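# need a structure here:
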Amino acid sequence: MSEPNLVPKRPDMVTIADVARHAGVAVSTVSYVLSGKRAISATTRERVLTSVRKLGYHPNAGARALASRRANVIALVLPLRSGMHLPVLMQFATSVVTTARRFDHDVLLMTADEGPAELRRIAASAMVDGLILMDVEMHDPRVPLLRRLERPSVLIGFPADATGLTCVDLDFYQAGQVCVEHLARLGHRRVALLGAPSVVYDRDTGYAHRTRAGFTETARRLGLTATAQPCEENVDSVRRELAGLFDRQPDLSGLVVHNEAAVGQVLAALPALGRTVPRDVSVVAICPDEVAERASPALTSVLIPAEEVGQRAVTLLMEKLAGAEVPEGTLLDPRLTVRASTSAPVLSPTAH
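This next block holds a predicted model:
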């Protein structure tokens, strides 16, 4: 079907009637799509939203008033980018979806790399009541827009400047800290952090930087010799990185792994390099419990509390929608569980 001929207008002059004519639907259908007040077929909804985008339509005050009746939908912005571990991401997503249902809300999952323009479009379309965003960068380009949007939002993660935002996450700085403190109490004096893949640091992702800062600053405070470096996820890279560490530091006896996808490769590479866990090298991971418990030996770990963080994010968003005051920042204290992968250093690795 060819598109109706329209006289080009400035975006601020485009009306809901223009959108309806462009999409070939009734004005009421456009209103229902924008407000979420009534169920509309996916095909029709997409046709209307395509017209909204092409014409540059932004709802006027009347449309915004209609949208205030609630769509009962929240958006979860979950960019699937390199360096992100899909099973953990899905734990966050599952928690958000199940918690939202308890509040009688559905979740619109946005899996593309949504920038400010796309967030503005979603908020203006009244498809959602609010937004939850993940994979937050230290200087995230979405932050200035989120401060201005009429739709409330919650970030899972903290940018460098969280003023005027609502953020929730594990306290990753403290997570790095408690890992080092645990190894120091056992008597380890030379430790290393195998962190997220380099692309995660290159994106300036907040949680990776905070873990590294907590690790290095705590090691310095306790007088430990510490090394921190990115860790890729493939077997060859992990073995090469570990071999390099031990070549440079034969007495390295404590490892902290903050890369769920690389945990198995690290544990497989250590025996091949002549190191036994935990006799020669103690290993602490920052990961979900199921990853730590399945490992051999079972890993001492700091839990990534995906379920609790997702629940908190949705609850904070619902409180904001209800007009309640909420804290700007919610940091969850890390919980370290001691398992079989850590002990006092027994043999010097220089004996190998």
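# hey, let's count contacts and neighbours off CA atoms from now on
Noted.
# now the strands for the stretch 201-350 of the chain?
Using DSSP state E, counting those that start in this stretch, the strands assigned to the stretch 201-350 of the chain run over residues 225-229, 254-257, 282-287, 300-303, 329-332, 336-337.
# most neighbours per residue, which of those?
strand 282-287 (a mean of 28; mean count of other CA atoms under 10 Å).
# Work out the gap between that one and the centre of the chain.
20 Å (CA atoms, centre = their mean, to the nearest Å).
# The residue nearest to residue 150 when sequence neighbours are not counted in helix, strand or coil?
The shortest distance from residue 150 to any residue other than its chain neighbours is 7.8 Å, reached at residue 123 (CA to CA, 6 or more residues apart in numbering). Classification of residue 123 using DSSP: H, G, I helix; E, B strand; the rest coil returns helix.
# Residue 123 and residue 10, how far apart?
20 Å (CA to CA, to the nearest Å).
# if we can go back for a sec, looking at it, the residue nearest to residue 150 is touching residue 149, isn't it?
Yes. Between residue 123 and residue 149 there is a contact under CA atoms under 8 Å: 7.4 Å.
# okay, those two: which has more neighbours?
A direct count of neighbours by other CA atoms under 10 Å for residue 123 and residue 149 places residue 123 higher, at 19 against 14.
# Next up, the contacts around residue 99.
Residue 99 makes contacts with 310-311, 314-315, as judged by CA atoms under 8 Å, 6 or more residues apart in numbering.
# quick one: buried residues of the strand or helix carrying it?
Following DSSP states H and E, one finds residue 99 within helix 86-102. Using 16 or more other CA atoms under 10 Å as the test for burial, helix 86-102 gives 88-89, 91-100.
# try stretch 115-126
119-126.
# ditto for stretch 50-68
By neighbour count on 16+ other CA under 10 Å, the buried set for stretch 50-68 is 51-52, 55-59, 63-64, 66-67.
# Now the second one, please; I'll put the structures next to each other:
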Amino acid sequence: MTDHLDARAVRMVDVAKFAGVSQTTASRALSGFKSVSPATRAAVEEAAQTLGYEINLAARSLASRGSQSIGFVVAEPSAHLWGGTYFPRLLQGITEATEGANQQLAIFMPQPNISHQRLRRYLAQGHVDGLLLITSTRQDPLLVDLMRRGMPVVVGGRPIGVAGASFVDVDNSHGAAMATSHLFERGYCNPAHIAGPTDTAAGEDRLSGYCTAMTSRGRTPVFREATDFSFQQGAEVALAIMREHPETDAIFAAGDSMAMGALTALRTIGRDVPGDVGLIGFDSSEPAAQAIPPLSSIYQPVEQLGSEMVRLILARVKDPAQPAQQRILGTRLVARDSSSGPVVRR
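Okay, the predicted model is just below:
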């Protein structure tokens, strides 16, 4: 077994000596030059991996004049992606933007709890010039590793626990405060919140916005955290809230799928929406608009979020040394029948 050198001490000359080639050849092999034979390239890459040499991905892409390809890594369970309208809308925005910029889009969907080592090896070969990343993992090790290696990366949504990353997100906190304020303005007195998982930026920020709106009115926040943003969790948490806080006369759910689940659950216990309980979600999805009654919601410009991610990543590919950029997009209220006001009982 070969002992690894300290990565900070490993130089290109060490890699070249280990692989039995010149330093120039080693540099060209790791920079993706096509003049290097496959056998030599494989030997140099194996030497770099054995010694722990850190390849600067940004420099490699620049040296090879780019691949004209952008990677899109979705580090989320597939059930989360296709269970709602968010991901298809995001993908539409990304696809239209990459096509407009004459870029190829390569999509990677590594399964959770499986090593990302194979993906890292693929990316290290310079097949893409930059990455768009969707992840809800706190301190995502893939994001940390790619930033450390110099790969241009833009994250969709505020990354949790990783400083200095470029990202595009919507103003989740303001949107949540707007939803909660809307319920008060419509005459509801005791709005509760079905919170998304607080280990996600969306869950954390929407809970913060709800709490701000409540405390600014001198009210005590009433919320219960769901394990995900699903219909099933919305139904289960809504029932728990109504059981533990029967005075609740309105619910703000952190996502439309959750709100749809809450609507179904409220019907099972004989609560009318909007007469007994007002209801509002977050996403303004098509299913929410078609519900009976149509669900009020907070609109977020998901397609614009995707296109803005592409704009930022292309700028970072062009100039990897530019400082990290963060873009926060606005949200707006879409009021429908589900929050039209309580029925006054006489």
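# sorry, back to before: switch the strands of the stretch 201-350 of structure 1 over to TSV; also include distance to residue 73 of structure 1.
Output for the strands of the stretch 201-350 of structure 1, formatted as TSV (distance: least, CA to CA, whole Å):
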stretch	distance to residue 73 of structure 1
strand 225-229	40
strand 254-257	37
strand 282-287	30
strand 300-303	30
strand 329-332	23
strand 336-337	36
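# Quick one: closest of these to residue 45 of structure 1.
Of all these, it is strand 329-332 that lies closest to residue 45 of structure 1, at 36.0 Å by CA to CA.
# on average, how far is that closest one from the matching bit in structure 2?
Here strand 329-332 of structure 1, set against structure 2 after superposition, deviates by a mean of 0.9 Å using mean CA distance after the TM-score superposition for structure 1.
# so where is that strand in structure 2?
Aligned by TM-score structural alignment, strand 329-332 of structure 1 falls on residues 326-329 of structure 2.
# rewinding a little: out of the strands of the stretch 201-350 of structure 1, which is closest to residue 235 of structure 1?
Nearest to residue 235 of structure 1 among those is strand 254-257 (14.6 Å), distances taken as CA to CA.
# mean shift of that closest one relative to structure 2?
Compared with structure 2, strand 254-257 of structure 1 is 1.0 Å away on average (mean CA distance after the TM-score superposition for structure 1).
# Give me the helices and strands touching that strand, please.
With contacts defined as 3 or more CA pairs under 8 Å, 6 or more residues apart in numbering; DSSP states H and E, strand 254-257 of structure 1 has these neighbours: helix 172-186, strand 190-194, strand 282-287.
# List the residues that contact residue 58 of structure 1.
Contacts of residue 58 of structure 1 by CA under 8 Å, 6+ apart are 11-12, 14, 52, 124-125.
# Map residue 298 of structure 2 onto structure 1.
Match for residue 298 of structure 2 (TM-score structural alignment): residue 302.
# Would you mind measuring the gap between the ends of stretch 67-86 of structure 2?
End-to-end for stretch 67-86 of structure 2, by CA to CA: 29 Å.
# about what we covered before: mind checking how far the residue nearest to residue 150 of structure 1 is from residue 72 of structure 1?
13 Å.
# cool, residue 18 of structure 1 as well?
For residue 18 of structure 1, the distance to residue 72 of structure 1 (CA to CA) stands at 27 Å.
# coming back round to it: following the helix holding residue 99 of structure 1, which helix or strand shows up next?
Later in the chain than helix 86-102 of structure 1, the nearest helix or strand by DSSP H and E is strand 106-110.
# Provide the aligned range in structure 2 for that following strand.
Mapped onto structure 2 using TM-score structural alignment, strand 106-110 of structure 1 spans residues 104-108.
# That stretch vs structure 1 - mean distance after superposition?
Looks like 1.5 Å for stretch 104-108 of structure 2 (mean CA distance after the TM-score superposition for structure 1).
# likewise stretch 231-240 of structure 2?
Mean for stretch 231-240 of structure 2 is 4.5 Å (mean CA distance after the TM-score superposition for structure 1).
# before we move on, the earlier item: out of the strands of the stretch 201-350 of structure 1, which comes closest to residue 139 of structure 1?
Taking CA to CA, strand 329-332 is the member of the strands of the stretch 201-350 of structure 1 nearest to residue 139 of structure 1, at 16.6 Å.
# Please enumerate residues in contact with the closest one?
Strand 329-332 of structure 1 is contacted by residues 162, 165-171 when judged by CA under 8 Å, 6+ apart.
# Quick one: classify the nearest residue to residue 305 of structure 2 once chain neighbours are set aside as helix, strand or coil.
Of all residues not flanking residue 305 of structure 2 in the chain, residue 168 sits nearest, at 6.3 Å (CA to CA, 6+ apart). Of the three states, residue 168 of structure 2 takes strand under three-state DSSP.
# Perfect, I'm done here.
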